[in-house]
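In: Just to be clear, the model below is a prediction. Sequence and coordinates:
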Amino acid sequence: MGATAGAVWGRAEQQDFRSRVRGTLLGVAVGDALGAPVDGMAPEEIRAAHGAEGIVDLAVAYGRRGAVTHLTQLTLFSVDGLIRAQVRRDTGAWHPPTDLHRAYLRWAATQRDWGPDERRKEDGWLAREEWLYARREPPRALLLGLGDATMGTPETPKNPGERGPEAAARSAPFGLLVGWEPQLVAQLAVECAAQTHGHPTARLAAGAYALAVHGLARGESLDAAVQRALALLAARPGHPPVTDALQRALGAVRQGMPTPGRVAELAGAGTAEGLVAAAVYCALVGEDVRHGLRLAVNHGGPAAAAGALTGGLLGALHGETALPPAWLAELEGRPTILELADDFAMEMTQGPALHGPAGASPAWLARYPRA
């Protein structure tokens, strides 16, 4: 697996890319945090707890406002794995799915251990962030898929019957590989999804979501990004459940005022393709980021996943400054998310200067070890 050669980045391009990276990661997290207090609740339960309009602001989950779930945690480890893959490329070792799998195993350790082990320098800095050791009800598929060192692949996937949205919801960072060709972005997302969610539909839904983010990060409209995803997925076996769901999302945009009921119809049973379609719909019809996220999380069902998927799209589309400042102010882990986002943007735009043949930054290699 390879990537296209990186272009020379001007200052304006670097600033735009950094804003979209920050927007994507913060968008995933804030959507996750908005949905967490009502995750799994029926619409009538949400209204009983939060009023006739449902949940419209951050509320308490896991003992605090702005708390995120395993979805944000794994998204951050996706970014960590992508940076490590780029750093390791200098050694001649270039297989990003393996680096992502190692990153996800580092996340799995946070779910077992009491806190970071300072002796494990090869884990890098993210795995030493204590707040990430909170266990936020990760589903069984994640714990089983990452319960041993064997890596699932499309040929031999972990949990081959699992169709949940969790793999798609950690796939936004793949879309930020703007120097990669779209088909390679999709393939990486599909291969990494197989590590925990082996059903073909869940894997292709992850690929579709990464493609949508990829188009947005390159400056396309969301409609154009989804159309590109549809065209690329059409060549893949088993695509109809995913492409049909995305087509329904595009068609629903023209069916009148958006409602939580329409989102629920798209989300269906909460499978990956349904949640990705619902997120696309909410991002398309939302008057702004706040409206799109509120629409996503009030439909009933997997609200955290719906919010995270929608937030990733809206953040990639509009950039960091479009996200609600009051929500960001209370967001758990915001300093870590911003630090990681800026590291990713720096790696993707200036990586050779950090660890290339002409020289290496010891501080960077301590943060993202080659080991």
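Out: Alright, I've got the coordinates. Numbering: from 1, shown residues only.
In: For the rest of this, base every contact and every neighbour count on C-alpha atoms.
Out: Noted.
In: Residue 366 against residue 124, yeah?
Out: Yes: in this structure, residue 366 is within contact of residue 124 by C-alpha atoms under 8 Å, at 6.5 Å.
In: out of those two, which sits in the more crowded spot?
Out: residue 124 (22 against 14; other C-alpha atoms under 10 Å).
In: and residue 256, how many neighbours?
Out: That count, for residue 256 with other C-alpha under 10 Å as the rule, works out to 8.
In: for this structure, what's the longest helix?
Out: As assigned by DSSP state H, the longest helix anywhere in the chain is helix 11-35.
In: Quick check: buried residues in that helix?
Out: Neighbour counts over helix 11-35 (16 or more other C-alpha atoms under 10 Å) mark 14, 16-35 as buried.
In: now the next helix or strand after it: how far from the chain's centre is it?
Out: Using DSSP states H and E, the helix or strand that follows helix 11-35 in sequence is helix 43-50. Put simply, helix 43-50 sits 27 Å off its chain's centre (C-alpha atoms, centre = their mean, to the nearest Å).
In: Which secondary structure elements does helix 43-50 sit against?
Out: Where contact means 3 or more C-alpha pairs under 8 Å, 6 or more residues apart in numbering; DSSP states H and E, helix 43-50 is not packed against any helix or strand.
In: what sits up against it?
Out: For helix 43-50, the surrounding residues in contact (C-alpha atoms under 8 Å, 6 or more residues apart in numbering) are 38, 53-55, 298-300.
In: this is the other structure I want to compare:
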Amino acid sequence: MTEALSRYDRVLGCLVGGAVGDALGYQVEFDAWRFIEEEFGPGGVTEMRYNRVSDDTQMTLFTVEGLLLAQPGGEVESVREAYLRWLETQREPMPPLASEGLAAQPWLYARRAPGNACISGLAHGARPGVNPNSKGCGTVMRSAPFGLRFSPAEAYRLAEECSMLTHGHPTAGSSAGAFAMITAHLMNGEAPQKAVSETMLHLRRTLDRSETADALQQAYALAGTVPPGPNTCAPLGEGWVAEEALAIAVYCLLGTDEVRDGLVASVSHGGDSDSTGAILGNLYGAAYGHAALPREWASQVEGREVITALAGLLAEA
């Protein structure tokens, strides 16, 4: 068991940590490792030169809002409606008159390379069955809040169902569900190794989850042999698809409890650096609490006041 922390500490740490990892990685998203090394040096992305978050944090916050507004049993529909509100922030330059909640926040109207499947799936009504061949990581990076609110099994179920609002591939659902389940185990005070192991056992129950289970198995093995560092996650892929993004974050989580070093490793690679950083930041925050995050990054990340307010509401719910 990890050190006893309050529920609020873990919730705040998870949401702020995700934003921190997102902002770190967004600085180099789409860049190959050789260009990152030229720009930041061989140590990787060790500076937050810009505090901007991407669609990863935006959608995570709308997931929180959807869960806060949901009636028992109506979580999927409430999250769907929240994602449709997020979609409008990607279409309009500023909040319309009489906007409420997150839709009234001007900073959330910035378009920061949103995922194609997220946009198209929502534009087509956000109903199960859309984009049947898509397994991009857009389902994973927004799913930590399910683990902050529900038991591990329920968090898995809801994250998997909500992934189908934009991505129809089974691996997109199982990866989102696995991420939410690991987060829920961490919220319960379980050590990262146990949280991941329990989730892997859950995944192995059916064959349609095998891609996610295999990716986590690779992450587990790599963490035991190669300490996380700049570009050491390359054997796991680049993070554009769901199981790879989750595997990279889990590799860093299991490989080191030094939060700064892990975050640097999670974004210092060619590929979807903001998503892998955001997922790891969520996991670190749920595991070790807000105080474990590097203070200079956590204090300046974009949207911190709104994130803090949502964390308070979610922790009380």
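Out: In hand now; what should we look at? Here the structure is a predicted model, which means the values were calculated and not measured.
In: can you count the residues close to residue 113 of structure 2?
Out: Using other C-alpha under 10 Å, residue 113 of structure 2 is surrounded by 12 other residues.
In: same check, this time on residue 114 of structure 2
Out: Other residues near residue 114 of structure 2 come to 16 when the count uses other C-alpha under 10 Å.
In: Ok, residue 265 of structure 1 next?
Out: Using other C-alpha under 10 Å, residue 265 of structure 1 is surrounded by 15 other residues.
In: State the distance from it to residue 141 of structure 1.
Out: 25 Å (C-alpha to C-alpha, to the nearest Å).
In: likewise residue 339 of structure 1?
Out: Distance from residue 339 of structure 1 to residue 141 of structure 1, by C-alpha to C-alpha: 29 Å.
In: which one of these two has more residues nearby?
Out: Legend: neighbour count by other C-alpha under 10 Å for residue 339 of structure 1 and residue 141, higher for residue 141 (22 against 12).
In: quick check, the more buried one in a helix?
Out: Yes: judged by DSSP: H, G, I helix; E, B strand; the rest coil, residue 141 of structure 1 forms part of a helix.
In: tell me the contacts of it?
Out: 159, 162, 196-197.
In: And for residue 312 of structure 1?
Out: Residue 312 of structure 1 sits next to 23-28, 172, 213 when contact means C-alpha under 8 Å, 6+ apart.
In: which one in structure 2 is aligned with it?
Out: Residue pairing (TM-score structural alignment): residue 312 of structure 1 is matched to residue 282 of structure 2.
In: cool, and residue 75 of structure 1?
Out: Using TM-score structural alignment, residue 75 of structure 1 lines up with residue 60 in structure 2.
In: Contacts only, for that match.
Out: Residues near residue 60 of structure 2 by C-alpha under 8 Å, 6+ apart: 141-145.
In: Specify which member of the residues you listed is nearest to residue 239 of structure 2.
Out: Set against residue 239 of structure 2, the nearest of those by C-alpha to C-alpha is residue 141 (10.7 Å).
In: Please, where are all the strands along the stretch 101-250 of structure 2?
Out: Applying DSSP state E, counting those that start in this stretch to the stretch 101-250 of structure 2 gives no strands.
In: Residue 153 is in contact with residue 182 of structure 2, correct?
Out: No: Residue 182 of structure 2 lies out of contact with residue 153 (C-alpha under 8 Å); the separation is 10.0 Å.
In: More neighbours: those two, which one.
Out: Neighbour count, other C-alpha under 10 Å: between residue 182 of structure 2 and residue 153, residue 182 has more, with 30 against 17.
In: List the contacts of the more buried one.
Out: Taking C-alpha under 8 Å, 6+ apart as the test, what residue 182 of structure 2 contacts is 147, 152, 192, 195-196, 199, 283.
In: Return the residue of structure 1 aligned against it.
Out: Using TM-score structural alignment, the partner of residue 182 of structure 2 in structure 1 is residue 212.
In: Same check on residue 225 of structure 2?
Out: Match for residue 225 of structure 2 (TM-score structural alignment): residue 255.
In: So what's the residue count around whatever residue of structure 2 lines up with residue 274 of structure 1?
Out: Residue 274 of structure 1 maps onto residue 244 of structure 2 when the alignment is built from TM-score structural alignment. The number of residues packed near residue 244 of structure 2 is 27, by other C-alpha under 10 Å.
In: Residue 244 of structure 2 and residue 108 of structure 2, how far apart?
Out: According to C-alpha to C-alpha, residue 244 of structure 2 stands 27 Å off from residue 108 of structure 2.
In: With residue 282 of structure 2 instead?
Out: Separation of residue 282 of structure 2 from residue 108 of structure 2 (C-alpha to C-alpha): 19 Å.
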